[in-house]
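> Quick one: sequence and predicted model below, then my questions.
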Amino acid sequence: MAASTPRAELHPGLDYGMRTARRHITALDGEGKSVFVPDRDILYCNRGGYAVSWTYATSEFPIDMTDNKDLNGFLSDDPSSPNSVVHTGSRIVNGGGVTFNTTNFSPGTETVMHRTVSLDFVAVVEGEMELELDSGEKVLLQPGVGHSWSFIFATKCAALSILVSL
C-alpha cells in the first residue's frame, strides 16, 4: 500500500511518541444490516516534525452513501479516486468534500503560515499548541485566514481536524 503513494508511510506519527490510532468504520451489507468494515492500517504522511493522516475523506458534499460509494472511494488504493486513502498527506483538504484528519506533532515544531479553502474544526486531544494568525493575534475567528501552528511546549501534541471544503 505504501508503494501506491511514496509520500505516505505507515504510522510515522509513532515516531513522535503518539498512541497507535484505530478507526472503526461501519457500513450496510448487501442485506441492509449494519456491519464493521475490515480494518486497515492508518496511513500517516510525515510532513517534517509532524504527521498527518486522513482518518476519513469524502470527495463531495453532500455525501453520496448509495451502495457505500463514499466508503469504497476512501478505502480504494486507486489514485484516480479523489478521496482515496492513498492521497493522505499529499493535501490537507479534499476539494469539494469533507476531510477528517488526525495530526501528531513533535515538540518544537512549527508549521508554515498557510490558508485553507475550508471551514476547519480543530480539537486538541493531547498536549498543548499555540495558534498564531498572520496579524499576530491568537484567536481564529473566520475561515480562510492566514495562520500557523506552533508546538513550543516540551510535550507531544495531537489534534483532530474536520475540514469542510468551501
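Thanks, I have it. Keep in mind that this is a model prediction, so the values were computed, not measured.
> CA only for contacts and neighbour counts going forward, please
Fine.
> quick one: the residue nearest the centre of the chain from residue 122, how far?
Note on the chain: the residue nearest the mean C-alpha position is residue 101, at 1.8 Å, using C-alpha atoms, centre = their mean. In this structure, residue 101 lies at 9 Å from residue 122, with C-alpha to C-alpha, to the nearest Å as the measure.
> cool, and residue 61?
Counting by C-alpha to C-alpha, the gap between residue 61 and residue 122 amounts to 19 Å.
> now swap in residue 85 and tell me
In this structure, residue 85 and residue 122 are 21 Å apart, going by C-alpha to C-alpha.
> higher neighbour count, these two?
Neighbour totals were compared for residue 85 and residue 122, and residue 85 leads with 27 against 14 (other C-alpha atoms under 10 Å).
> Was I right to think that one contacts residue 74?
Yes - with contact defined as C-alpha atoms under 8 Å, residue 85 and residue 74 form a contacting pair (5.4 Å).
> Against that first model, consider the following:
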Amino acid sequence: MSFSEGVKASPLRDNVRHITTHDSTTGKAIVHSSTPGNWSSFDDGKLGFNVIYTTDKFPPDLNDDEDVKAHDRVRASGKLGLVNPGGTVCRTVDFSPEYECMMHRTQSLDYGIVIEGEIEMVLDSGETRLLHPGDVAVQRATMHAWRNTSKTKWARMVFVLQNCEKVRVGDGLLGEDLGCGVEGLPPSDTAV
C-alpha cells in the first residue's frame, strides 16, 4: 500500500477547517483561522485522509490556544496514528469506488458519519450494515472494515475518534489491531 503526504486522491470537494476563538478585549467570538484540507493518500490513491483536528487530553485546555498548539505539535511530529492517546481525532476519509479498507480495530470510541455516498460497515463476525448520508456508526473498539458499494462514485465519511480504556471480552484484552497495516500510518501509541 502506497502513501503520499499532501495529495488529495478524490474528486470530492475539499473541506475547509474554521477554528474559532475569542477577542481578548471584547470576549466576543472571532475566527482564529480558516485552512484548506491537509490530505494524505493511501493504498494507491484509493483512500484519502484529512486530519481536521486533534486534542491531546480530555477535557482540552482552550486557554492561550493550548489546544491549537497541541494539535500543531501532533501534526508536525508525523507520529499520529488513527487515535491520539488520551485525546481525540476528527478526520475526513474519502473512499474510491468499490474500495474496501483493511479489517482493523482502534482502541477508541468512534463516531463515523456518512457525508456522501454509501458505505458498508463490515464486522469481523461477517455482519454488515449499509450506511447512507447522515447515518452514524458508533464503533466501540470493534474489528471492522469499510467498503464503498458504488461502482462509480467516491464516498466520504467524517470520523471522531476518542481514546478509550482497553476493552475486555471474556479473559481477553483487546487493543489496536491494524491488520496488515498501512504504509505511512504509525501505530496510535506513538503520538506526541
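All right, it came through fine. From a predicted model like this one, the values you see are computed outputs, not experimental measurements.
> ok so, going back, find the residues that touch each one of residue 85 and residue 74 of the first structure.
When contacts are counted by C-alpha atoms under 8 Å, 6 or more residues apart in numbering, residue 85 of the first structure and residue 74 are jointly contacted by 56, 57.
> Where does the equivalent of residue 61 of the second structure over in the first structure sit, in terms of helix or strand?
Matched by TM-score structural alignment, residue 61 of the second structure corresponds to residue 64 in the first structure. Taking DSSP states H and E as the definition, residue 64 of the first structure sits outside all helices and strands.
> mind listing what residue 64 of the first structure touches?
With contacts defined as C-alpha under 8 Å, 6+ apart, residue 64 of the first structure is in contact with residue 70.
> Quick check: the gap between it and residue 70 of the first structure.
The span separating residue 64 of the first structure from residue 70 of the first structure equals 6 Å under the rule C-alpha to C-alpha.
> Also residue 33 of the first structure?
Using C-alpha to C-alpha, we find residue 33 of the first structure at a distance of 18 Å from residue 70 of the first structure.
> ok, back up a step: quickly list what's touching both of residue 101 and residue 122 of the first structure.
Between them, residue 101 of the first structure and residue 122 share the neighbouring residues 160, 161, 162, with contact defined by C-alpha under 8 Å, 6+ apart.
> Excluding covalently adjacent residues, which one is nearest to the first one?
Distance criterion C-alpha to C-alpha, 6 or more residues apart in numbering; nearest residue to residue 160 of the first structure, sequence neighbours excluded, is residue 102 at 4.7 Å.
> What's the local residue count around that neighbour?
Applying other C-alpha under 10 Å, we find 23 residues neighbouring residue 102 of the first structure.
> Give the equivalent position in the second structure for it.
In the superposition onto the second structure, residue 102 of the first structure corresponds to residue 92 when matched by TM-score structural alignment.
> can you pull out the strands in the first structure?
Applying DSSP state E to the first structure gives strands spanning 8-10, 26-28, 34-36, 43-46, 50-57, 98-105, 109-110, 118-126, 130-133, 147-151, 157-165.
> Make CSV from these and add distance to residue 20 of the first structure to it.
Putting these into CSV (distance: least, C-alpha to C-alpha, whole Å) gives the following:
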stretch, distance to residue 20 of the first structure
strand 8-10, 11
strand 26-28, 20
strand 34-36, 19
strand 43-46, 11
strand 50-57, 12
strand 98-105, 11
strand 109-110, 20
strand 118-126, 13
strand 130-133, 24
strand 147-151, 20
strand 157-165, 12
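> who wins for proximity to residue 81 of the first structure among those?
Taking C-alpha to C-alpha as the measure, the strands of the first structure were each checked against residue 81 of the first structure, and strand 50-57 came out nearest at 10.9 Å.
> Measure how far that closest one is from the centre of its chain, please.
When distances are taken as C-alpha atoms, centre = their mean, to the nearest Å, strand 50-57 of the first structure is centred 3 Å away from the chain's centroid.
> That one vs the second structure, mean deviation?
For strand 50-57 of the first structure, the mean distance to aligned residues of the second structure following superposition is 0.8 Å (mean C-alpha distance after the TM-score superposition for the first structure).
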